[in-house]
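Participant: sequence and computational prediction follow.
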Amino acid sequence: MTSSLRDLKVYTTYPHSCSYLENREATTLFVDPRQEVDQSLYSNLSLLGFRRSGNHLYRPHCSHCQACIPARIPVADFAPNRAQRRTLRDNRDLEVECTPDIRDEAAYDLYRRYIEQRHSDGDMYPPDREQYLSFLNNAWDCTRYYRFYTGGKLTAIAVVDELLDGLSAIYTFFDPAATDRSLGRFAILWQVEHTAELGLDYLYLGYWIKNCRKMAYKSEYRPLELFINGRWTALL
């Protein structure tokens, strides 16, 4: 562990309602927001299971629950299954562009429609431009915004952070009307391929939660590694 990690100050929140499991309380560990962060420190913290939201680095820290487990895909060993290969084929017509930000109206309108139609019961509803920019900002100059187009129409955006050893899938939003494309699944598969193209080792997926439907899907991607008891271990 580097000296910067040893000297790091962290804080915990008061217990609050869990966003993923009903009738549970959660506590979150945050890195001191005054801490100067660069790509190296961010990468080292990701190895320890931390995640980014806007300018904040955090990790679940619940005393009576360890359901939220950091997950990553070792891309060199990944092989898509039949359904995943079909998803890749169904989206091979998409054109990809990397842009420096997502402040434009087209990007925000896509986000707004996605939240309103797919996540009206979530923490980000109703959509708000200030919250959108704060959540998906380029905090430490390592964020990439990949736009996917169908016939010139903006169809999806994947917000991805580039770490020293891999990519971190921060958030993906897409046209809620494109139900036949499985764009959420496709975005992960595309990021796996892009991670390999960049010569990096891992795609970090955030937290896997076995008993939460919207988080358990990550076990569809094999092999998958989970950070348990201070070690990255293959999910069997």
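Facilitator: Here it is on my side, so go on. In this text the structure is predicted, and so the values were computed from the model without any measurement.
Participant: use CA for all of it now, contacts and neighbours both
Facilitator: Fine.
Participant: please give the element, helix or strand, for the residue nearest to residue 129 when sequence neighbours are not counted.
Facilitator: Once flanking residues are discounted, residue 129 sits nearest to residue 108: 7.3 Å by Cα to Cα, 6 or more residues apart in numbering. Here residue 108 is covered by helix 105-118, with elements defined by DSSP states H and E.
Participant: list the buried residues of that helix.
Facilitator: By neighbour count on 16 or more other Cα atoms under 10 Å, the buried set for helix 105-118 is 107, 108, 110, 111, 112, 113, 114, 115, 116.
Participant: other residues contacting the host helix or strand of residue 44?
Facilitator: Counting by DSSP H and E, the element that carries residue 44 is helix 39-47. If you take Cα atoms under 8 Å, 6 or more residues apart in numbering as the criterion, helix 39-47 is touched by 4, 5, 51, 140, 141, 142, 163, 164, 165.
Participant: quick one: residue 32 and residue 13 touch, right?
Facilitator: No: taking contacts as Cα atoms under 8 Å, residue 32 lies outside contact range of residue 13: 11.8 Å.
Participant: so how far is residue 63 from the residue nearest the centre of the chain?
Facilitator: By Cα atoms, centre = their mean, the chain has its centre lying nearest to residue 170, at 2.9 Å. Going from residue 170 to residue 63 by Cα to Cα, to the nearest Å gives 26 Å.
Participant: take the one below as the second:
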Amino acid sequence: MRHSLPLAPQFYVTAPQPCPYLEGRMERKLFTSLQGETAEQLNNTLSKQGFRRSQNVLYRPSCADCAACLSARIDVSAFTPSKSQRRVIKRNADIERRATSPWATEEQYALFRRYLDSRHADGGMADMDVFEFAAMIEETPIRSRVVEYVDADGGLRAAGLTDVLDDGVSMVYSFYDPTMERRSLGTYLILDHIEIARQAGLPYVYLGYWVPGSPKMGYKCKFSGLELYHNGTWQRMRQPSDYDSTTHPLKSDPIAEQVANITLPDTRGPLR
């Protein structure tokens, strides 16, 4: 009788580079590849521990002297829209949602370029060409969808790459028409994903990272039911002012200790 064990995933650390969220700081990421028959299980398990997916890689911030980035998700059962969010839903009542397979189109890329040029012209994705965009959308080893939002004339106004996890939906990347400010499409995409999760019976919507002190991330704390992955557990968010983003050499555990504390899925097959 033979019992074979799969190889455990290998973790690596990126070289330090300027932080895109907090000026004057350096970021570093802990990452592992996402491939093979166990990709879905690994993605589900590590997403619950603050990791995010980018194509066939799972990553989590692992900065040497800063622990400001906190993974954020919305507890669907605890979410209640605010008055302003209800107005956003009403203003976008004419928008139609279309969920498709993860396949990139020229119309998506044109919208993506307008969004970047308007909102993130100096960001790390500013030079992304059509082939890199297609790779971002299409290179996924797990269950993913492109969720498109079109108006009454059939024009694409917003889109998002969304992963379907065993406990929720993860908004990998979203973009929208930057000229339609009154619609608040960024907020609407999150509100609609809460509804998607609710309809599917999934408890969470994963939003990526919230960074105290970063204006780019301030919108995430406006959603009720928000939870943050902090000190190894998911906790209901307190007042934003309760969190600080100060650097300190003891804020981050050593890499070896971080890896040792990661829980991996049990992917062992049946005895043979």
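Facilitator: Nice, I can see it. Quick caveat: nothing in here was measured; it's all calculated off a predicted structure.
Participant: still on that earlier bit, for the residue nearest to residue 129 of structure 1, which residues are in contact?
Facilitator: 102, 129, 132.
Participant: ok, the first one to residue 145 of structure 1 distance?
Facilitator: Plainly put, residue 102 of structure 1 is 7 Å away from residue 145 of structure 1 if you go by Cα to Cα.
Participant: the last one now?
Facilitator: Here the criterion is Cα to Cα. By it, residue 132 of structure 1 lies 14 Å from residue 145 of structure 1.
Participant: now do residue 46 of structure 1
Facilitator: In terms of Cα to Cα, residue 46 of structure 1 sits 19 Å off from residue 145 of structure 1.
Participant: with residue 22 of structure 1 instead?
Facilitator: Per Cα to Cα, residue 22 of structure 1 is found 33 Å from residue 145 of structure 1.
Participant: cool, residue 195 of structure 1 as well?
Facilitator: Relative to residue 145 of structure 1, residue 195 of structure 1 is positioned 14 Å away (Cα to Cα).
Participant: the alignment partner in structure 1 of residue 19 of structure 2: neighbouring residues, count only.
Facilitator: With TM-score structural alignment as the criterion, the equivalent of residue 19 of structure 2 in structure 1 is residue 18. By other Cα atoms under 10 Å, 13 other residues sit near residue 18 of structure 1.
Participant: what does residue 155 of structure 2 give?
Facilitator: 11.
Participant: ok, the aligned residue in structure 1 for it to residue 136 of structure 1 distance?
Facilitator: By TM-score structural alignment, residue 155 of structure 2 lines up with residue 153 in structure 1. Counting by Cα to Cα, the gap from residue 153 of structure 1 to residue 136 of structure 1 is 21 Å.
Participant: next: residue 142 of structure 1.
Facilitator: 12 Å.
Participant: what do you get for residue 223 of structure 1?
Facilitator: Distance from residue 223 of structure 1 to residue 136 of structure 1, counting by Cα to Cα: 28 Å.
Participant: likewise for residue 74 of structure 1?
Facilitator: For residue 74 of structure 1, the distance to residue 136 of structure 1 - Cα to Cα - is 25 Å.
Participant: settle it for me: which of residue 22 and residue 145 of structure 1 has more neighbours?
Facilitator: residue 145 (21 against 9).
Participant: and the strands in structure 1?
Facilitator: Here structure 1 has its strands, by DSSP state E, at 10-12, 16-17, 25-26, 28-31, 51-53, 56-60, 69-74, 95-99, 143-150, 153-162, 166-174, 202-208, 225-228, 231-234.
Participant: what's the average distance for the fifth one when superposed on structure 2?
Facilitator: In the superposition against structure 2, strand 51-53 of structure 1 averages 0.7 Å from its aligned positions (mean Cα distance after the TM-score superposition for structure 1).
Participant: for that strand, buried residues please.
Facilitator: By neighbour count on 16+ other Cα under 10 Å, the buried set for strand 51-53 of structure 1 is 51, 52.
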